[in-house]
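Enquirer: sequence unknown, structure follows:
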């Protein structure tokens, strides 16, 4: 939700995070996705403690955490280099990093939608350093504001060129801005436009193996169409979501049913696109 300036910001304690993890594991989770806002007064030890505690209790849990904007903040508060910060996080259990906060990677659009976030240059530096540190992840595009078609292509070019250098992006996800956003203009994106952009992403980003569609944001109808328009992945079954209004698949059985009804063969994977750990495990929709 768009909560900037409404006084509802919060910091979860380690105990609260573990309580959430206990519930998630009881529901079958084996991957943790964690990110938040930038809080300059929160010490680096907090981040280390959270990651190390979760990894200690659940050593098989894949931890994907901290957006480029958060990582840049950690560089500032520690006085260490970006690479050093990432190496320390990796040593306590961080496995991969989401390429969040990209939205549209042009300076004009970033000044409109996120003037206090990382610049295009800073975002690229953060993700490139993540990949150099052995922390792969994803990248995305968020459209449906005042961006031009040329800026969409410029964004994809930035991502493609970075992928050529590092090979660290495992997947790419096209999103649309959500209508509850109040800080800048958000326009309705038709299904046709979304599928067109998704298809362009698949063709243009031939150096990124997987294109995800977000059933969580777009719903099942568009999600099934997306799987015939360039996407090969429906992302994760989300147990708890605190940022977006979710229209997604709540259980593995729902996901399996959704894929089979669309004529696809469901295949479970982890965040690094490893399938082997789930081989021999039947996926049932009932």
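Expert: In hand now; what should we look at? Given the structure is predicted, the values throughout are model-derived calculations rather than measurements.
Enquirer: all contacts plus neighbour counts: C-alpha atoms, from now on.
Expert: OK.
Enquirer: any chance you could map the helices in this protein?
Expert: In the chain, the helices defined using DSSP state H lie at 14-26, 44-57, 68-78, 82-92, 107-113, 120-132, 149-166, 191-204, 215-218, 220-226, 252-261.
Enquirer: out of those, nearest to residue 280?
Expert: Relative to residue 280, the nearest member of the helices of the chain by Cα to Cα is helix 252-261, separated by 15.5 Å.
Enquirer: for the closest one, the distance to its chain's centre please.
Expert: The chain centroid and the centroid of helix 252-261 are separated by 22 Å under Cα atoms, centre = their mean, to the nearest Å.
Enquirer: Show me which residues of that helix are buried.
Expert: Neighbour-count burial for helix 252-261 flags 252, 254-259 (criterion: 16 or more other Cα atoms under 10 Å).
Enquirer: picking up where we left off before, now the helices of the chain in a markdown table, with distance to residue 38?
Expert: Compiled in a markdown table, the helices of the chain are given as follows (distance: least, Cα to Cα, whole Å):
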| stretch | distance to residue 38 |
| --- | --- |
| helix 14-26 | 17 |
| helix 44-57 | 12 |
| helix 68-78 | 6 |
| helix 82-92 | 16 |
| helix 107-113 | 16 |
| helix 120-132 | 15 |
| helix 149-166 | 24 |
| helix 191-204 | 29 |
| helix 215-218 | 24 |
| helix 220-226 | 32 |
| helix 252-261 | 32 |
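Enquirer: Please compare the first structure with the one that follows:
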């Protein structure tokens, strides 16, 4: 059965259904789906600009008692390889980011049972006192819930206190697949899909903007993927707090969950279908970290308008033997090769600098692990 009528409806601005999404996944016409997604992207972003942010992931701890089967990074409480970075180490990493004109810190760790709310608020205040300009796009739903549990406080109170202390926005980590069959298979202790959505909506009500994510490759069905997108779409209708959507692929190496790696074609199809289904989110990030820079560049023709973060440090995905790395000037080159104009943005997707032809970053870095 032809998918033309589905794509035509999407291009006319009609909202696609669960059945439409499944049919698109079942279709072999990847290029046709990608073309439609690219046309939708251009309605949101008519100028041929692809943005990126100069940022750093800081994994302040690897101690975690959630025990996700798909994670190669965490260490259980009491493990000899467990760590919590000192405040001075974290401040030094932020200074190094600022030195290369970085604007965003994605600080995440595990669900550490020994760290209560005051640890995070004290750290955030210390960071903001020294770096008031830095955007703390940090923590995750799972971390927020664990902080609330060990501090014996409501989630809403935790979000408010973190916001006051210096948390600017909440990343979409931990969504994986927003359907409980798969969630219970890969991480029984991480909470239901409803909990993830409710914490995100609470963050939006608190005034924190957020991002939404989906990870594919756990053995989930097409229906479960589309249900994830529909649940994100419904939450966005209510709070309008999601600044961006990012999909990436499960990396099975060194984990306790074995699976075949998702192909580039399946990833690009997911990017495109997500753009068609999520008609109320403006920005879509490429996932060059898991797919590599070449596929990342291709995704700019399948609905993505953003190349994500330079990620001058990354440890979680790297722990699963996924080691794609780029620096700022490499990102500029890749975006130009895709026929786009590169522009540095901040966490709110406000453009800070457009790099015209022949312009390169004055400061750059070597990615660290």
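Expert: Everything's here; your move. Treat the numbers as computed from the prediction; the structure is a model and nothing was measured.
Enquirer: Looking at the helices of structure 1, which is nearest to residue 237 of structure 1?
Expert: Nearest of these to residue 237 of structure 1, taken as Cα to Cα: helix 252-261 at 6.4 Å.
Enquirer: can you list the residues that contact that closest one?
Expert: 220, 224, 237, 249, 265-266, 283-286 (Cα atoms under 8 Å, 6 or more residues apart in numbering).
Enquirer: Equivalent analysis for stretch 8-16 of structure 1, please.
Expert: Residues outside stretch 8-16 of structure 1 that contact it (Cα under 8 Å, 6+ apart) are 3, 49-50, 53.
Enquirer: swap the cut-off to 10 Å and go again
Expert: The contact list for stretch 8-16 of structure 1, computed with Cα atoms under 10 Å, 6 or more residues apart in numbering, reads 3, 18-22, 36-37, 39, 42, 46-47, 49-51, 53-54.
Enquirer: Buried residues in it, which are they?
Expert: Neighbour-count burial for stretch 8-16 of structure 1, with 16+ other Cα under 10 Å as criterion, is recorded at residue 14.
Enquirer: Quick one: end-to-end distance for that stretch.
Expert: 17 Å (Cα to Cα, to the nearest Å).
Enquirer: so what corresponds to residue 284 of structure 2 in structure 1?
Expert: Residue 284 of structure 2 maps onto residue 211 in structure 1, with residues paired by TM-score structural alignment.
Enquirer: Any chance of the contacts of helix 252-261 of structure 1 in TSV with neighbour count and distance to residue 243 of structure 1 as columns?
Expert: Converted to TSV, those look like this (neighbours: other Cα atoms under 10 Å; distance: Cα to Cα, whole Å):
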residue	neighbour count	distance to residue 243 of structure 1
220	19	19
224	20	23
237	17	15
249	23	16
265	11	30
266	16	27
283	16	29
284	13	29
285	14	28
286	7	30
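Enquirer: can I get those in JSON lines with distance to residue 118 of structure 1?
Expert: As requested, the contacts of helix 252-261 of structure 1 are arranged in JSON lines below (distance: Cα to Cα, whole Å):
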{"residue": "220", "distance to residue 118 of structure 1": "32"}
{"residue": "224", "distance to residue 118 of structure 1": "34"}
{"residue": "237", "distance to residue 118 of structure 1": "29"}
{"residue": "249", "distance to residue 118 of structure 1": "31"}
{"residue": "265", "distance to residue 118 of structure 1": "39"}
{"residue": "266", "distance to residue 118 of structure 1": "37"}
{"residue": "283", "distance to residue 118 of structure 1": "41"}
{"residue": "284", "distance to residue 118 of structure 1": "43"}
{"residue": "285", "distance to residue 118 of structure 1": "42"}
{"residue": "286", "distance to residue 118 of structure 1": "45"}
